[in-house]
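**Q** Pasting the sequence and the predicted model now:
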Amino acid sequence: MSHLVTIFGGSGFVGRYIVRRLAKQGWRIRVAVRNTNEAMFVKPYGVVGQVEPVFCNIRDDASVAAVTEGADVVVNCVGVLDSIGKNTFAAVQAMGAERIARIAAQMGVARMVHVSAIGADADAPSEYAKTKAVGEAAVLAHMPDAVILRPSIIFGPEDEFFNRFAGMSRFGPVLPVVGADTKFQPVYVDDVAAAAEMAVLGKAAPGIYELGGPEQHSFRELMQLMLDIIRRRRLIINIPFWAARLMASAFGLLRAATLGLVKGPITKDQVINLAIDNVVAADAQGFDALGIKPTPMESILPDYLWRFRPSGQFDAIKESAKNLKA
């Protein structure tokens, strides 16, 4: 009988790539999500009945236990970039991770893979980074042989980073950013999935792996690279941190006053994170320890950012036409 893996958040950005890889390996897969109707797109990743979306609320023991029953491995891809309602940083990234690991240990699950983030630190000023670290510690307390993956900012066709700023560039001559000099080490989503696949298959030693791409760039440099790819000229303006904090506070008040109906472009916690470099530590083990060669951005970004070019898919044709001689 084929092995069974439960992937919490398996329809998310990273999760769907892990699902696809494990389906090709022949695993039976439970995709544990809050909304199964929105996760139906994962079913064709395998043969009939191989990949099944199942309902799960990681804030509830019984719900987690129901989808963990019988699993050989569990993978936790659940995380939030903003505290919304009951899905706070603590509830999802700390208590949710602890619940999955605790129940997995109680049920005798062989292995656990936990997707965290570079910058996880129990003493961090950011709630995001702090709860990521608390979640990691809880996972290791219950599943000491777990594999923890800490990616830098992740890029790929469904990302909310390059797609977001490329979309913003269509609406004016200026592209504002917060933390223009902050360093990032963008990592391709399928490379992260490949690391998770190795961990699920038992081909990665237990421990923490920091995952970054082959290059480090400042936020400004990343935006310039993106603009070059979509063939737009924009003035990249750095918003000072003090101004960003004021802006985030104002939007926070507006959000509270409208009961969450109005969301700002940035939160106070995100401003805090943008002041800290997001790169692989010099002494951390990463892709090298897994035998994976990370994919450069330049080989992937044009494949999905072309739609933000002034003429979309026809932009290259127009450029070629200009070179035609009468």
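**A** Thanks, I have it.

**Q** CA only for contacts and neighbour counts going forward, please
**A** Noted.

**Q** Ends of stretch 12-31, what's the gap?
**A** Length of stretch 12-31, first residue to last, Cα to Cα, to the nearest Å: 10 Å.

**Q** Which residues does that stretch contact?
**A** 2-11, 39, 42, 45-46, 50-54, 67, 77, 158-159, 189-190, 192-194, 196-197 (Cα atoms under 8 Å, 6 or more residues apart in numbering).

**Q** ok, how many other residues are close to residue 87?
**A** Neighbourhood size, residue 87 [other Cα atoms under 10 Å]: 16.

**Q** which residue packs closest to it, ignoring adjacent ones?
**A** Sequence neighbours aside, residue 80 is the residue nearest to residue 87 in space, at 7.8 Å (criterion: Cα to Cα, 6 or more residues apart in numbering).

**Q** In terms of helices and strands, where is the one you found?
**A** If you go by DSSP states H and E, residue 80 is not part of any helix or strand.

**Q** Hmm, it is touching residue 91, no?
**A** No - Residue 80 is beyond contact range of residue 91, at 10.0 Å (criterion: Cα atoms under 8 Å).

**Q** take a look at this one as well, against the first:
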Amino acid sequence: MAAQALDPLSKLVTVFGGSGFLGRHVVRALARRGYRIRVAVRRPDLAGHLQPLGRVGQIHAVQANLRFKNSVETAVIGADAVVNLVGIMQETGRQRFDAVQAFGARVVAQAAAGVGASLVHVSALGADARSQSLYARSKAAGEEAVFSAVPGAVVFRPSVVFGPEDAFFNRFAALARMLPVVPLVGADTRFQPVFAGDVAEAIARAVDGTVAGGRVYELGGPQARSLREILDYILKVTGRRRLVLPLSFGLGRAQAAVLETLDKLTLGLMPDEFVLTRDQVTLLRTDNVVSEAAIAEGRTLEGLGIQPEAVEAIVPTYLWRFRERGQFEQTHLA
């Protein structure tokens, strides 16, 4: 049953993690609807880039850390809806998977329940309590905690999300620019890249109250591709010729172990493009695509009435900077 629709002009939405890559798209989508937006982040001083996305006074940043319950409860005071976008792809310092994606999700959900707010929680395709990946298990634990506290919550599981500031297409494009040979573990693993703007629109519709709660939605783009196919496309867009060296999962774990050690020895100063963890290699063993069950039950972007953007329509507009001559490079994609 869909949640009661909110009147955008008089409703407050608290967005946890609103200053990140996906967050700015979500804040933009909510601002366009007229909602008042409270962006809850660890460093409010670094959220100034969100202000131009709305009217004067419409977007306000506050401090909150999911590891500290009081800060979360303070951030949701007076909120009509809560959106949780917080997640990490690797563990660093105090940022552990269980602390952020399981415990943190529980704290946000309980805080939302405490003020009677609706809840939209962003998880990830591949969330599985039985997975060998710590990341996937923590995502599943977060979903369970969310539904326990707010049975009518809306949970979205996107595949890899792309857009101008993404850490996926940009990462491989950067590697191809720096390396003559690109090692690739999980070359045959399939992904269904989804545009950040489409995910944000789905989240905004859930805040509107037009998305049925108590369900998990799987969000993917219009086409599934193997990681090797994605890299080949990136090379084509950027006009680079590189040797792609597929690695077995065994070699991939060995490579990841070395890179993890180097990252620790350099106190986390390694370029993000070179960071690879053994947990990420474990994730690559499983396809990251929308399930047949979700398609049949309408728990997809198309089921929500959103036609997802294709990679070809968006990615070339920001990967041009990786071409040898930038936007002046004559690259033909046909």
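**A** Nice, thanks for sending it over. Nothing here was measured: the structure is a model prediction, and the numbers come from that model.

**Q** State the span of the first structure onto which stretch 236-255 of the second structure is aligned.
**A** The alignment of stretch 236-255 of the second structure onto the first structure (TM-score structural alignment) spans residues 228-247.

**Q** residue boundaries of the helices in the stretch 101-250 of the second structure?
**A** All helices of the stretch 101-250 of the second structure, identified by DSSP state H, counting those that start in this stretch, fall at 104-115, 134-149, 169-178, 196-208, 227-238, 249-265.

**Q** Give me the helices and strands touching the longest one, please.
**A** Contact analysis of helix 249-265 of the second structure by 3 or more Cα pairs under 8 Å, 6 or more residues apart in numbering; DSSP states H and E lists helix 278-283 as its packing neighbours.

**Q** Just tell me the aligned range of the helix it packs on in the first structure.
**A** So helix 278-283 of the second structure sits over residues 268-273 in the first structure, by TM-score structural alignment.

**Q** what about the counterpart of residue 62 of the first structure in the second structure, which helix or strand?
**A** The alignment partner of residue 62 of the first structure in the second structure, by TM-score structural alignment, is residue 70. Using DSSP H and E, residue 70 of the second structure maps to helix 69-75.

**Q** Buried ones in that helix, by neighbour count?
**A** By 16 or more other Cα atoms under 10 Å, the buried positions in helix 69-75 of the second structure come out as 69, 71-73, 75.

**Q** Packing partners of the helix or strand that that helix is followed by?
**A** Later in the chain than helix 69-75 of the second structure, the nearest helix or strand by DSSP H and E is strand 81-84. Applying 3+ Cα pairs under 8 Å, 6+ apart, we find strand 81-84 of the second structure packed against strand 12-16, helix 104-115, strand 118-122.

**Q** 7 Å instead, please
**A** On a contact count with 3 or more Cα pairs under 7 Å, 6 or more residues apart in numbering; DSSP states H and E, strand 81-84 of the second structure meets strand 12-16, strand 118-122.

**Q** residues in the first structure aligned with that strand?
**A** Against the first structure, strand 81-84 of the second structure falls on residues 73-76 (TM-score structural alignment).

**Q** what's the distance between the matching stretch and the middle of its chain?
**A** 16 Å (Cα atoms, centre = their mean, to the nearest Å).

**Q** mean per-residue distance, that stretch to the second structure?
**A** On superposition with the second structure, the mean distance recorded for stretch 73-76 of the first structure (mean Cα distance after the TM-score superposition for the first structure) is 0.2 Å.

**Q** just checking, residue 154 of the first structure touches residue 189?
**A** Yes - at 5.7 Å, residue 154 of the first structure counts as touching residue 189 under the criterion of Cα atoms under 7 Å.
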